[in-house]
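J.: compute the structure for the input listed below.
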Amino acid sequence: MVTSLPLSLLAPVYSFVSSHRLSLAAFPFSATAALRLTAWLYPTVSSAIHHCTPLYAGLILLAVVLVLYIRSTRVRAVYLVDYACFRPPAALRVPLSKYIEHTGLAPCFDDKSVGFQSRLIERSGFGEETCLPPACHVIPPEKTLKAARAEAEQGIFSAVDAVLAKTGVGAEDIGVVVVNCTLFAPTPSMADMVVRRYGLRSDVRCFSLSGMGCSAGIAGIGLAENILQCDSRCTYALVVSTEILTSDYYSGNERAMLLQNCLFRMGASAVLLSTSRARARHAQYRLARVVRTHAGHDDRAYGCVQQEDDAAGERGIALSKDVMPVAGDTLKAHMTTLGPLVLPASELLAYALSLARRRLLLMAGQKDSSKPRVPDFRMAFEHFCIHAGGRAVIDALQRGLGLSDKQVEPSRMALHRFGNTSSSSTWYELAYLEAKCRVRKGDRVWMVGFGSGFKCNSAVWVCIRSPVPLDSGPWEGCMHRYPVAAVQRD
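T.: Below you'll find the model as predicted:
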């Protein structure tokens, strides 16, 4: 009885043949040409090959198949071709005094809410140039779908226009589009907006990520990396990160929900990734790895950042007091996964010995009075791009990781100049490092962000070509004023 092969075995064979059909079809012709050339150059060798032609042909075919198989299974490196950040026009800037004045004039806030927001904004670490969308400059704010779309188009299209102009990549070359925005999820999606605006090809793969918080930008990088490595037809991926503030401005008086009005500001980034070896010669960074940690199985972690309606029916994002403890616990779990992948062997050994010592003392009934050893991630990275979620977030990470003021300077300065731009903030920080000419070939950059759910995501980049910025990007015109010493000391 004849039994058919299962589809699970035929699928890889079909995929291999279809991916290399041109090479396999050309094999008989190239092999014949090689044999004819050998016969003409070396008649004696040709006579020996003539008597064993099937054997040699089989060996050559086997060698070709093995080479093609190894190339197809090898993980392709993903490179950062270039990126761009949206710099809002000066007309949209919101000095602290203006924000406090508008809050006091808004009829939706009572005196306690006005006082709370005033104190919060004064301690936020913001400068006088952070920006809000046009709809938030009127009283009361214009929370319409039309205004939200206009904000999205202004930020996203400006960033994408800039990155395409810098790289010279045509819209027809982009095979993957990932757009992430936590609160605004219109129909058609924001990824569809990009496809329509730039006339991308019909087989482009589009993804719109929503509800994932400030770590969604790194999640988008990981998604694009997986697609580029799995599908050889996709050479370029465009990853856009932004947050739309217009439609979700909170007009109530719950303190836990007022934080979003004070902390978030306009911003957007567009990142172009590629697996093209030709592009690798001009790329600035290679993506070493993306690591993601999700703590959603814990009720406290899941509910510490929640979109909900208050008692009056006003919708907003509620940030509980558990946010910072949850972020610390999630970061510890994340570092447990990330550490073995990036730390040198000497640091891993020292940490393992410290952990073994504490366990032996515990088994012996003795108490170890010394502080637990924290792995020194400064040995793994030269630069740190910590999500500029607020002064408290940056302060906690600086203490926990033992970082210097200079190492957290990009995060503090991005918070001061642009505010919390959500998932795009780490790219403003990388632009700061490049504008200061601090990144050199061989340096490793750690991007880390936190998001609702609760998540902690990391992207590790290796600089393969020292950046030579032609301008300061989003920091153009203000780079000479930074770092701001007063903010750095706080």
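J.: okay, CA-based contacts and neighbour counts for the rest of this
T.: Fine.
J.: do a quick rundown of the helices in the stretch 351-490 of the chain.
T.: All helices of the stretch 351-490 of the chain, identified by DSSP state H, counting those that start in this stretch, fall at 391-401, 409-418, 425-435, 485-489.
J.: could you also give me the structure for this next sequence, so I can compare it with the first?
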Amino acid sequence: MPTKLLSLGTAVPAARLDQSRARDFFAAQPEVNRLTARLIGAAFDQSAIEHRYSVIGQIGSGGTLFSEDGELLQAPSTGARNAVYRREAPPLTEAAAQDALERSGFDASEVTHVVTASCTGFFAPGPDYLLVRHLGLPNTAERTHIGFMGCAAAFPALRTAKAIADSRPGAVVLVVCTELCSLHIRSSSDPEQIVASAVFGDGAGAAIVSSADPKPGRPWFEMGDFSTAITSEGEQDMDWTIGDSGFEMRLTAEVPRIIGREIAGVVESMLDGADPLREVDAWAVHPGGRSVLDRVQGGVDLPDEAMEHSRAVLRDFGNMSSATILFILRRILADPALADGARVAGLCFGPGLTVETARLTLRTGGGREPERA
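T.: This is a model prediction of the structure:
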């Protein structure tokens, strides 16, 4: 039996950040001069994001974490930020996992393996361990954590789950990607940090992967090939390191340009030279930002409708690092316009620059997932 991605679950924090309100908050910081204020305005206004979600609360309101008065953004230590991760990541992870389990029709007691991914915080025993404890998974469930691979980590996590299911018939693998990007925001005049503050949000995405038969009436993805490509340049243009006041993202303006130059070659290799317009019915492209989506669309010559799901997730959630692509696949699974057998191509981008790809085939199973906000 082919290995299947049986269901997708998602979860976000309660606080929704309005993009214009967040823009005004960052622009009003006392060290911001006119030039920096213009850079902030451009980054936020051109992001194609309407709102995001955050564990630190409503930016610009009193009582927000890292801003006691709602006006001045503090600069907590990395330890203080990670303490929030330790408190907030587990419940978000568990909510997404529970959603995926309920949609799959499998019980927590049937899970045999757990694969987690995150790059925005660390502790041990971590969220993978707590999933076993809190969701009632068997204490014999084998756990794997994929750490610090950045925005592209969901596909290595799904690839790992597929390898497990391929080799162990009947295995039920729970995959969860949880990212609390907002923990690492800071006030800065650095254009790269400004862009990071403008696009990143928090969320968790989960999946159930198995070679077991799907429950009747539920749509699922038949999992195909995965691949990895490293671009010819970009190691100094997208990286993620640990600083004294949070994790520090470098995301230069070269990133979209490099992706635009090289994405056609990556897609050609992924599709074995086939025409992407004829070979693919739906695209799941990680929205590193609006310009990244623009470059992918232009580089592969895709129509506007091919980018609809990716742009919608960017608009409503921002860039949630590794969790984001699972939100996009969730939308595709629920898309009534796609028929049984629809071919899906996925693209994720991570530090390096690394491009991770995946090919999936939609199986409607005689039913459709309900739309999700």
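J.: TM-score for this pair?
T.: Once superposed, chain against chain, the TM-score is 0.86 (TM-score structural alignment, normalised by the length of the second structure); 358 aligned residues with a CA RMSD of 2.7 Å.
J.: related to what we said a few turns ago, nearest to L259 of the first structure, of the helices of the stretch 351-490 of the first structure?
T.: For those, the distance to L259 of the first structure is smallest for helix 391-401, at 13.0 Å, taking CA to CA.
J.: mean distance between the closest one and the second structure after superposition?
T.: Here the mean offset of helix 391-401 of the first structure against the second structure after fitting is 1.2 Å, by mean CA distance after the TM-score superposition for the first structure.
J.: just the strands in the second structure please.
T.: 4-11, 15-18, 51-54, 113-118, 142-147, 172-180, 202-210, 220-230, 238-243, 246-251, 282-285, 343-350, 354-363 (DSSP state E).
J.: coming back round to it: redo the helices of the stretch 351-490 of the first structure as a markdown table? Include distance to L287 of the first structure and mean neighbour count.
T.: Formatted as a markdown table, those follow (distance: least, CA to CA, whole Å; neighbours: other CA atoms under 10 Å):
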| stretch | distance to L287 of the first structure | mean neighbour count |
| --- | --- | --- |
| helix 391-401 | 23 | 15 |
| helix 409-418 | 20 | 26 |
| helix 425-435 | 14 | 25 |
| helix 485-489 | 30 | 11 |
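J.: if we can go back for a sec, now tabulate the strands of the second structure in a markdown table and tack on mean neighbour count.
T.: Converted to a markdown table, the strands of the second structure look like this (neighbours: other CA atoms under 10 Å):
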| stretch | mean neighbour count |
| --- | --- |
| strand 4-11 | 26 |
| strand 15-18 | 18 |
| strand 51-54 | 24 |
| strand 113-118 | 25 |
| strand 142-147 | 16 |
| strand 172-180 | 30 |
| strand 202-210 | 31 |
| strand 220-230 | 19 |
| strand 238-243 | 16 |
| strand 246-251 | 20 |
| strand 282-285 | 25 |
| strand 343-350 | 24 |
| strand 354-363 | 22 |
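J.: save the ones you listed as TSV, and put in distance to S269 of the second structure too.
T.: Listed next are the strands of the second structure as TSV, based on distance: least, CA to CA, whole Å:
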stretch	distance to S269 of the second structure
strand 4-11	23
strand 15-18	39
strand 51-54	34
strand 113-118	26
strand 142-147	25
strand 172-180	27
strand 202-210	25
strand 220-230	9
strand 238-243	23
strand 246-251	26
strand 282-285	16
strand 343-350	12
strand 354-363	10
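J.: and A337 of the second structure, which of those is closest to it?
T.: The nearest among these, by CA to CA, is strand 282-285 at 10.1 Å.
J.: which residues of the first structure does the closest one align to?
T.: Taking TM-score structural alignment as the measure, the first structure aligns residues 383-386 with strand 282-285 of the second structure.
J.: swap in stretch 191-205 of the second structure?
T.: With TM-score structural alignment as the criterion, stretch 191-205 of the second structure aligns to 255-269.
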